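Chemist: What would the 3D arrangement of this be:
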Amino acid sequence: MKIIRVIFFAGVLALMGCTSIPPEAPELSVELGKRISAIEDSNIILLNRFFDQKRKEVDRFIEDEWVPEFANQFFSNDAIANAWDTLVRENDKKQRLMFLVKVGPRLQKKINEKRLELIQPLDELERQIERKIREEYTQVRAMNSSITSFLVSASEVSENRNRYLEMAGATDKSMGQLIDKTDAAVTNLLGKAGDAENKAVRAEEFLGKVREIRDSI
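Modeler: Coordinates of the predicted model:
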């Protein structure tokens, strides 16, 4: 609200210093509003595509790293290992099928739970950033309507537009920092080739970083 008041009073002072307002000002304001909405839509599309890619990378982490380790731990359980060894030794296809039918849903449930655990924070972060972007652009559009009477020439429209966008906080820099931090969190989750660090530890660090980014908005 402080920013809006500053702009309002600045506009009043500008208006007081003007002897006339160009008749093109309303049309220019309408055109500016359309461009602001187009930029907003483009930013939201890019944001959604970015998070789609991050979700795919998390899925790759689950499939390539977490599932193999989880399966190894699952079949390291003495009861499970002994049961499976017996089935393999007896070579009873029917019993092996029954075993897989029994344990399969349990395995899938654990995998789904882990995916939800890692994906849900990304979904929430995406919604929060999108909401922040839309709020900023809503404020910018409102200010654009308010400053129509302050436009004195077509050449000043672009200059005013960029200044008000920056003052409203809808700068590429602020949103870019959130995107960069999210990208870094997912990259750390995937790890480096040959990285022996425990997958569970990386997953926990990922969740912590995403929550930190979310709380900073």
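Chemist: okay, CA-based contacts and neighbour counts for the rest of this
Modeler: Fine.
Chemist: I figured Ile111 hits Pro68, correct?
Modeler: No. Using Cα atoms under 8 Å, Ile111 makes no contact with Pro68, being 10.7 Å away.
Chemist: Name the residue most distant from the centre of this protein?
Modeler: Ranking residues of the chain by C-alpha distance from their mean position (Cα atoms, centre = their mean) puts Glu90 at the top, at 51.3 Å.
Chemist: Nearest residue to the middle of this protein?
Modeler: So for the chain, Cα atoms, centre = their mean, it's Glu126, sitting 3.1 Å from the centre.
Chemist: before we move on, the earlier item: higher neighbour count, Ile111 and Pro68?
Modeler: Between Ile111 and Pro68, Ile111 has the larger neighbour count (other Cα atoms under 10 Å), namely 18 against 12.
Chemist: Now the more buried one: closest residue in space, sequence neighbours ignored.
Modeler: Val67 (7.1 Å; Cα to Cα, 6 or more residues apart in numbering).
Chemist: which other residues reach the host helix or strand of the one you found?
Modeler: Applying DSSP states H and E as the criterion places Val67 in helix 67-74. Contacts to helix 67-74, defined as Cα atoms under 8 Å, 6 or more residues apart in numbering, come from residues Ile80, Ile111.
Chemist: One more, so I can put them side by side:
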Amino acid sequence: MSQSTDAPQVPKRQRTRRVALRDGTETKEKRLRLTQKAIVSAAAELFARNGFGATSLDDIAAVLKVTKAALYYHVKNKEEILRLIYLSVLNVAEEPLRQIVESDLDPEEKLRRAVEHHIMVSADRSPAVTVFYHEQPHLTGPFSKEITIRQKDYEHYFERIIEEGQATAVFLSEVDPKIATFGILGMCHWLSQWYHPSGHYSPAQIATMFTAILEHGLLRSKE
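Modeler: Below you'll find the model as predicted:
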């Protein structure tokens, strides 16, 4: 009788265990490589495109090519991801603006730099900024109040610049600083709806044009 040349058979249970261990290791490695920053970035894209309510954790996991369990390793739920998106915008927007407002620059230059800063943040974080201005109703509890307070503080920085310019006769005194702030920020906010990095103008160029509109309007001088 001839001898078999087949390789030794590994028991099915042992093969299954090896596959399970290998898969478990791969899942763990992916989970460790995954970061909150990556989750926030992917979720911001989905929330901006589809809306917070229409996006599930499964959708976010699919984009990141991980399991939903891997997401839970970093975040508690979808609401926490939304919270992190809001913080990702505020944490880069607030401090530089405060420094501009409290600097020794003249009001005109402060306004120019404040607008440029706001536009740069909006362009650099376009999906997150879109989420920021559309999904606030989904924030609940103390964090919702915190965001409202921080938003008002941010707006107040622009009001301070305008008030300073009015006090030194640089800006028109008959314009309500709060209304002017709403107009400025409204113009800047819309950037997140149409700006694309491959477009004709850079964020800095757009900021220059926006500032020119604010300072001089669109009408040519009649002098």
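Chemist: What would you report as the TM-score here?
Modeler: For this chain pair, the superposition-based TM-score is 0.24 by TM-score structural alignment, normalised by the length of structure 1; 79 aligned residues with a Cα RMSD of 5.1 Å.
Chemist: quick one: the residue nearest to Ile111 of structure 1 from Asp123 of structure 1, how far?
Modeler: Distance of Val67 of structure 1 to Asp123 of structure 1, computed by Cα to Cα, to the nearest Å: 22 Å.
Chemist: Those two: which is more packed in?
Modeler: Shown here are Val67 of structure 1 and Asp123; by other Cα under 10 Å, Val67 has more neighbours (18 against 15).
Chemist: quick one, longest helix in structure 1?
Modeler: Ordering each helix of structure 1 by length in residues (DSSP state H) puts helix 93-146 first.
Chemist: same question, structure 2
Modeler: Looking across structure 2 with DSSP H, the single longest helix is helix 141-167.
Chemist: other SSEs contacting that helix?
Modeler: Counting contacts by 3 or more Cα pairs under 8 Å, 6 or more residues apart in numbering; DSSP states H and E, helix 141-167 of structure 2 packs against helix 78-101, helix 107-124, helix 177-189.
Chemist: Can you add mean neighbour count and distance to Glu146 of structure 2 and give the ones you listed back as a markdown table?
Modeler: Output for these, formatted as a markdown table (neighbours: other Cα atoms under 10 Å; distance: least, Cα to Cα, whole Å):
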| stretch | mean neighbour count | distance to Glu146 of structure 2 |
| --- | --- | --- |
| helix 78-101 | 17 | 10 |
| helix 107-124 | 21 | 20 |
| helix 177-189 | 16 | 20 |
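Chemist: got these as a markdown table, with distance to Thr148 of structure 2 columns?
Modeler: Formatted as a markdown table, those follow (distance: least, Cα to Cα, whole Å):
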| stretch | distance to Thr148 of structure 2 |
| --- | --- |
| helix 78-101 | 11 |
| helix 107-124 | 18 |
| helix 177-189 | 15 |
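Chemist: Kindly state which of those helices is positioned closest to Tyr157 of structure 2.
Modeler: Minimum separation from Tyr157 of structure 2 across these (Cα to Cα) falls at helix 78-101, 6.5 Å.
Chemist: which helices and strands sit right next to the closest one?
Modeler: Where contact means 3+ Cα pairs under 8 Å, 6+ apart, helix 78-101 of structure 2 is packed against helix 36-50, helix 107-124, helix 126-134, helix 141-167.
Chemist: for the first one, which positions count as buried?
Modeler: Of the residues in helix 36-50 of structure 2, those buried by neighbour count under the rule 16 or more other Cα atoms under 10 Å are Ile39, Val40, Ser41, Ala42, Ala43, Ala44, Glu45, Leu46, Phe47, Ala48.
Chemist: Quick one: work out the angle between that helix and helix 126-134.
Modeler: Angle, helix 36-50 of structure 2 to helix 126-134, by axes from the mean of the first three to the mean of the last three Cα atoms, to 10 degrees: 60 degrees.
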